[in-house]
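In: Sequence and computational prediction follow.
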Amino acid sequence: MAIKYKVTERGTPGVSGGGSKKYYASATARQKIDLKQLSERLAAISTVSEIDTIAVLQGLVHLLPEYLCKGNSVSLGDFGTFSVHIRSEGKDTPEAVNAYSITDVKVSFRPSVEFKNRMKTVKFTKHK
């Protein structure tokens, strides 16, 4: 199995008119795998039923935000770690920074070393 890519032309960011243009590989033809497909595959490669797999994944979808909203990082072993990162407005003094200064909340995923190593085996195919 391979990741398909296409070639796209992009200008230089922030340069009027795009500046000098270069060509880059860009992943394409992504197919979304839904919870049902994932649970079927997990059930096929384990001793857990599809229904039990769906229940566990649904539980994870419910619990992850709960723990992250409490300021925790959530480690899923050889899968990786989820954590929260915030962005805020800059203020002139430390005292001026408060909860209203926070402008964005993002969930970050850091894959484990095992996960990264498995991704190093990916092959690529040029999409026509």
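Out: It's in. Numbers count the residues shown, from 1 in each chain.
In: Going by C-alpha atoms from here, please, whenever you check contacts or count neighbours.
Out: Fine.
In: three-state assignment of Gly71?
Out: Look at Gly71: counting by DSSP: H, G, I helix; E, B strand; the rest coil, its state is coil.
In: surely it meets Ile86?
Out: No: between Gly71 and Ile86 no contact is recorded; they are 10.9 Å apart, counting by CA atoms under 8 Å.
In: quick one, helices of the protein?
Out: Applying DSSP state H to the chain gives helices spanning 35-44, 50-69, 113-119.
In: The most centrally placed residue in the chain and Tyr23: what is the separation?
Out: Residue closest to the mean C-alpha point of the chain, counted by CA atoms, centre = their mean, is Phe109 at 5.7 Å. When CA to CA, to the nearest Å is applied, the distance between Phe109 and Tyr23 equals 28 Å.
In: Next: Lys116.
Out: Using CA to CA, Lys116 is found at 26 Å from Tyr23.
In: So for these two, which sits in the more crowded spot?
Out: Counted by other CA atoms under 10 Å, Lys116 and Tyr23 do not tie: Lys116 has more neighbours, with 14 against 11.
In: The structure to be compared is supplied as follows:
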Amino acid sequence: MSLYVVRQKVDKSKEEEKVRYHGVPVSSGQISIDELAKDISGRCSLHESDVHAAVIALGDVMQTYLMKGNTVHLKNIGMFSISAGSEGFETPDECTPSKVTAQRVCFKADKEMRSILPEIKYQRTYRETTKK
């Protein structure tokens, strides 16, 4: 069961401002690479240390490919890519490579990963603390 809190937000999209209340999910905790390695090793024939090393290497290799302008697709997980942008210029020649900056790592979940969404159920909590 996932947790949520209720937050007040002001809707300013109409002539009259209205206060609205929204359910917002809160984290139930953060899972470490050690916990992932232990869980994965219990589901396959790899030892925890092998899984740990593979996940670390995956992160390193993904960074290398993303820096080269590639997207990285992990089957049943999703697609990672880099977004970039620049300010607007009056002529194309003014938009030089030094003016374009990477802004964020983007992630788009695969259909298989998104398929869990209808299964998630929520329970209200009144604290926004993260459990460990």
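Out: On my side now, so go ahead. All values reported here derive from a predicted model rather than from experimental measurement.
In: Would you mind reporting the TM-score between them?
Out: Scored against TM-score structural alignment, normalised by the length of structure 1, the superposed chains reach a TM-score of 0.88; 124 aligned residues with a CA RMSD of 1.8 Å.
In: re the thing from before, the residue nearest to the centre of structure 1 pairs with which position in structure 2?
Out: Taking TM-score structural alignment as the alignment basis, one finds that Phe109 of structure 1 is matched in structure 2 by Phe107.
In: Number of residues surrounding Val107 of structure 1?
Out: 12.
In: who's in contact with the nearest residue to it once chain neighbours are set aside?
Out: If you skip the residues right next to it in sequence, Val107 of structure 1 has Val84 as its closest partner in space, 4.7 Å away by CA to CA, 6 or more residues apart in numbering. Taking CA atoms under 8 Å, 6 or more residues apart in numbering as the contact definition, Val84 of structure 1 lies against Leu68, Gly71, Asn72, Ser73, Val105, Lys106, Val107, Ser108.
In: any idea how far Glu90 of structure 2 is from Lys99 of structure 2?
Out: The gap separating Glu90 of structure 2 from Lys99 of structure 2 is 13 Å, by CA to CA.
In: gap between the residue mapped onto Ile33 of structure 2 from structure 1 and Lys128 of structure 1?
Out: Under the alignment defined by TM-score structural alignment, Ile33 of structure 2 is paired with Leu35 of structure 1. When CA to CA is applied, the distance between Leu35 of structure 1 and Lys128 of structure 1 equals 30 Å.
In: ok, now Glu66 of structure 1?
Out: The separation that Glu66 of structure 1 has from Lys128 of structure 1, given CA to CA, amounts to 43 Å.
In: who touches the closest residue to Tyr4 of structure 2 other than its chain neighbours in this structure?
Out: Nearest-residue entry for Tyr4 of structure 2: Pro25, 4.1 Å, with adjacent residues in sequence omitted and distances by CA to CA, 6+ apart. Shown here is Pro25 of structure 2, whose contacts under the criterion CA under 8 Å, 6+ apart are Ser2, Leu3, Tyr4, Val5.
In: Lys128 of structure 1 touches Lys6, doesn't it?
Out: Yes: under the criterion of CA under 8 Å, Lys128 of structure 1 makes contact with Lys6 at 7.4 Å.
In: Name all residues that make contact with the residue nearest to the centre of structure 1.
Out: Here Phe109 of structure 1 is in contact with Gly80, Thr81, Phe82, Ser83 (criterion: CA under 8 Å, 6+ apart).
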